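Asks: Need a 3D model of the sequence below.
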Amino acid sequence: MTGSHQTLALVLFSVFVAVTLAITTWVSRHRHGSAEEFYAGGRLFSPLENGFAIAGDYMSAASFLGISGLIALYGYDGMLYSVGFLVAWLVVLLLVAELVRNCGRFTLADVVAARMAERPVRIAAGTSSVAVSVLYLVAQMVGAGSLVALLLGGSSEAARSWTVIGVGALMVIYVSLGGMRATTWIQIVKAVLLMAGTIALTVLVLLRFHGDVNSLLSTAAERSGHGPGFLAPGLRYGGDWTARLDFISLGLALVLGTAGLPHILSRFYTVPTARAARRSVVWSIGLIGSFYLMTIVLGFGAAALIGPDEVRASNASGNTAVPLLALDLGGGAGSTGGTVLFAVVAAVAFATILAVVAGITLASSASVAHDLYTSLRRPHAKQYSEVAVARVAAAGIGAAAIGLGLLARDLNVAFLVGLAFAVAASANLPVLLYSLFWRKFTTRGAVWSVYGGLIPAVLLVLVSPVVSGSPESLFPGVDFHLFPLQNPGAVSIPLGFLAGWIGTVTSPEPPDEARHAETEVRSLTGAGAV
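Replies: Here you go, the predicted model:
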């Protein structure tokens, strides 16, 4: 990239970082140190504000950079991510949002522990929430590294590494100083910027083809080198049974995983009532649905105007397809329009990453402080406030995400998020649904459900082609993969549900009918909800 690209994009990066730091500083001066303020922003946000914040939390680097890149490289098969991410919100709206708001206070464990023995359930749910959050954070770190590497010429490994470290440091500052209130406003600003940037690019792509979508698709297919096969299923997930099962596994993970994501569940606690939580989801579905439809246009636009070969040459996983598309739409390298549009898109993508990592870090630090710390601390040891522990936890989680982000920097960000969704759907969703809808569910069933999904999901990833055995693996020079699928969802999600059922039917203690009845009334009516 030329010096003008670098200068303008870095200026816009700096402006956004300065604005978000100003928001965080302002909020930190007007806060009080209660857990409700830190975790839930005082529950003062309106459905519209929370809907934008949910959209800002959900539309991550995986969506803006990764999905469009996969569509540019693999055509029809790349669209699975867009469809899966959107359909998942129907599960959230119909089964989760209102009930979770009524039953819990700050975290997933609050919902489950309402009718169970608290200590083992909080430890299990807190552990799985942190695992999911760290996996999700890694994807955002990889996206940030890819973006800045492109900006600085594509070959600067040092710049990529320092970018990952810088993003990690910023997210710790946002969470530690501003808590949920600052994080929410950062996400709202980011959602507005991302929607505006995506709409502008989509309009420019359609104008380039005079509004003729057929021309766009046929040009993309011709430029891809695969012909009509680019617009048909099977380019990435076709062929042998392994690829087809991977397709099913990924689809299950995407559709079921959203309802188990800790940073999404925590957003339902920032509004005053369950009705407001439901209306928040309706607002977010409208924003998210529009966004994912536009990513399809951007992906095929990149394939048609840039070409998969050039996208792959810039970044093997396709993470830089949208910035390259912006450069072309603005007039090409060296033009003023290209420079401005590239810089704006790069800054929006960077804003996306910062806002999402802040939300994830807050949710995971809340799980550490509210669930793990309160359950594991010794009765007579010195007591620290939950908020103080959460701030320390944010720094530790940031450090872990930085290390893993440096290790996984060559993987596609949408693919990495698919793994996080698989773990969430395997460990968190079964225990959540069982707790809300199964009267006979017990503490043993809850603990077995979490670990029965979490442990197989993580182990299957470790022995899959993601880690070793192929040129695209984390460790391409070795081969210890035993599991053929890249996404473990098809195996680990049923195991999570099965483990919860087995734990319940073999449980020595009977279910607490009175507590279940109380939880059921509260979940459906909101009576007694915090």
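
Asks: only C-alpha atoms for contact and neighbour calcs from this point on.
Replies: OK.

Asks: Next one: the spatially most distant residue from the centre of the chain from Arg119, what distance?
Replies: Distance from the C-alpha centroid of the chain, by CA atoms, centre = their mean, peaks at His380 (38.4 Å). Using CA to CA, to the nearest Å, one gets 17 Å for the distance from His380 to Arg119.

Asks: next one: Trp89
Replies: 31 Å.

Asks: who's more crowded, the two?
Replies: A direct count of neighbours by other CA atoms under 10 Å for Trp89 and Arg119 places Trp89 higher, at 24 against 16.

Asks: Hmm, Thr258 and that one touching each other?
Replies: Yes - Trp89 is within contact range of Thr258, at 7.1 Å (criterion: CA atoms under 8 Å).

Asks: which residues are in contact with both of those two?
Replies: Counting by CA atoms under 8 Å, 6 or more residues apart in numbering, Trp89 and Thr258 have no common neighbour.

Asks: In the helix or strand hosting Ala40, which residues are buried?
Replies: Using DSSP states H and E, the element containing Ala40 is helix 35-40. The neighbour-count check on helix 35-40 (16 or more other CA atoms under 10 Å) flags Ala35, Glu36, Glu37, Phe38, Tyr39, Ala40 as buried.

Asks: For Val172, give me its contacts.
Replies: By CA under 8 Å, 6+ apart, the contact set of Val172 is Ala358, Thr361, Arg391, Ala394, Ala395, Gly398.

Asks: between these, which is nearest Ser68?
Replies: Distance to Ser68, by CA to CA, is smallest for Ala358 among the contacts of Val172, at 23.1 Å.

Asks: For the comparison step, fold the sequence that follows:
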Amino acid sequence: MSPAVTHPAVQFLAASATEKHRPLIITLFAVFVVATLVITVWAGRQTKSASDFYAGGRQFTAFQNGLAVSGDYMSAASFLGIAGSIAIFGYDGFLYSIGFLVAWLVALLLVAEPLRNSGRYTMGDVLAYRMKQRPVRTAAGASTIVVSIFYLLAQMAGAGVLVSLLLGITTDAGKVLIVALVGVLMILYVTIGGMKGTTWVQMVKAVLLIAGTILITFLILLKFNFNISDLLGTAAKNSGKGSDFLNPGLKYGKTGTTKLDFISLGIALVLGTAGLPHILIRFYTVPTAKAARKSVNWAIGIIGAFYLMTIVLGFGAAAILKPGDIIASNPAGNTAAPLAALEIGGGADSTGGAILLAVISAVAFATILAVVAGLTLASSSSFAHDIYANVIRKGKATEKEEMRAARWSTVAIGAVAIVLGAFARDLNVAGLVALAFAVAASANLPTILYSLFWKRFTTQGALWSIYGGLVSSVVLVLFSPVVSGNPKTSMFKGVDFHWFPLENPGLISIPLGFLLGILGSLLSKEEPDKGKYAELEVKSLTGIGAH
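Replies: Predicted coordinates for the structure are as follows:
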């Protein structure tokens, strides 16, 4: 891997701010890390059972869970990736905000309440209710782990570019070390605190992120006298693209391929949330289905306000920074928001700029740590509960053994995320998350919906849907321009083995996942258990017999 090219002006901008005020920056980071570790240890002491570890004892209120869900959802992709995409591509970058927000309506209307009523700890509980336990749980566990690792890549990439900017690190080795540090912290959060610790960290992070975003949004609007038209006009002029910056087509729409890529991205974003494992397990932390539904309402309000502010963050960065400096700092634009904070605070030589950069970067780092903890918990829970306890041990594992398996799997998943994250550090984190959404919508969503709402669905249909959606989406990503073929933005530069032209596989893999679920069920010789389906239907819609 060749080191990222850093523009001298950007290097000076970051280095002068951090060198002069490095003690302040390190102190802010240290305060957050120590505070969250204290919360994790406190929560860990209250984690006595599997229910505590997997679902936080189902003791969180709708507002608390809504705050935690929004904290889980507003990841590095939201704060760093979307702002960077808007700063570079204008209108087309803003499409990420729309897609992420609209996706919550699908989650609210289709899966939040039925999933809470039907499952216990994981997605596998729902899928295996009326299917053959071992093959379906194995498939659900594999899918959960793969989707989580894709999402983890984005957070690791965000952590690498963020802390590198802050500390003036330009070497590959230094950036890999940062990724490893984040991985170690996330392993500690999950192994010690479980769901309780992770939930409290996410709540704290959500409050910090919203407060920090409000502050930067206010300062950017103040600079332009709260005149949105002036802000957008300056951004368009400063971008060098003119009016094209504010119109569709700068990234998507120029060719037939980019038009298809836009459709693929849109489908993945809108459908992906309802299949994300770390979001789905959040519905199990509340005591009732009503609370699950209310928590999604709270999350929609909080997330909606945040994504409206990303418009100001992205276009504000484009208006006050040189586009060449944004790209030179990070080719994917991930540092646009922190650089904008530095500039709006008074510049690299000012105390105000350094303080604002430190605060916003600490908030972004908090965002990354909280999300990676949630993702790791989702994947380790699925391995321990679905694969270890119900497949390997055939339901004979004790709670203590199950929790031990979850902790060891956390270490393994963290190690994999560290290794892959080192390769993904120069990719736009919003784009990486969109890939995770595509995999989730291809493998998980069809199976969840068919299990809940289709009487004819069978074990074979579930396996075809999960494995077909999972394999097709992953293979298409591996042979797409995201991995190779583009000398500037691909994960592996200098090689080209891509044959799939789209950056997002959703247009192909999502319909394929749904279609395979239908074909597998209709061609199956297995007779669906109508009694079990009737039980699941009553349970999912009314909550009778729910945990």
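
Asks: related to what we said a few turns ago, tell me roughly how far the helix holding Ala40 of structure 1 lies from structure 2 on average.
Replies: Mean deviation of helix 35-40 of structure 1 relative to structure 2 after superposition (mean CA distance after the TM-score superposition for structure 1): 0.5 Å.

Asks: In structure 2, what range does the helix or strand just after that helix match?
Replies: Remark: after helix 35-40 of structure 1, the chain's next helix or strand is helix 47-58, criterion DSSP H and E. Here helix 47-58 of structure 1 aligns to structure 2 at residues 62-73, judged by TM-score structural alignment.

Asks: gap between the host helix or strand of Gly44 of structure 2 and the chain center?
Replies: Per DSSP H and E: Gly44 of structure 2 is located in helix 8-45. Relative to the centre of its chain, helix 8-45 of structure 2 is centred 22 Å away, using CA atoms, centre = their mean, to the nearest Å.

Asks: what's the counterpart of Ala366 of structure 2 in structure 1?
Replies: In structure 1, Ala366 of structure 2 lines up with Ala351, judged by TM-score structural alignment.

Asks: ok, its match - contacts?
Replies: Counting by CA under 8 Å, 6+ apart, Ala351 of structure 1 makes contact with Phe13, Phe16, Val17, Lys190.

Asks: From those, pick the one nearest Ile402 of structure 1.
Replies: Comparing the contacts of Ala351 of structure 1 against Ile402 of structure 1 with CA to CA places Val17 closest, at 18.6 Å.

Asks: How many residues are close by that closest one?
Replies: The number of residues packed near Val17 of structure 1 is 18, by other CA under 10 Å.

Asks: So what does it match up with in structure 2?
Replies: Using TM-score structural alignment, Val17 of structure 1 pairs with Val33 in structure 2.

Asks: and that match, what is it in contact with?
Replies: By CA under 8 Å, 6+ apart, no residues touch Val33 of structure 2.

Asks: Now do the alignment partner in structure 2 of Leu265 of structure 1 against Gly421 of structure 2, distance only.
Replies: In structure 2, the residue matched to Leu265 of structure 1 (TM-score structural alignment) is Leu280. To Gly421 of structure 2, Leu280 of structure 2 is 24 Å away according to CA to CA.

Asks: Looking at the two, which is more packed in?
Replies: The neighbour count for Leu280 of structure 2 versus Gly421, taken as other CA under 10 Å, is higher for Gly421 (26 against 21).

Asks: which residues does the corresponding residue of structure 1 for the more buried one contact?
Replies: Taking TM-score structural alignment for the superposition, Gly421 of structure 2 sits opposite Gly405 in structure 1. Shown in contact with Gly405 of structure 1 (CA under 8 Å, 6+ apart): Leu137, Val138, Ala139, Met141, Val142, Val164.

Asks: what does Ile188 of structure 1 give?
Replies: Taking CA under 8 Å, 6+ apart, one finds Glu49, Phe52, Ala53, Gly56 in contact with Ile188 of structure 1.
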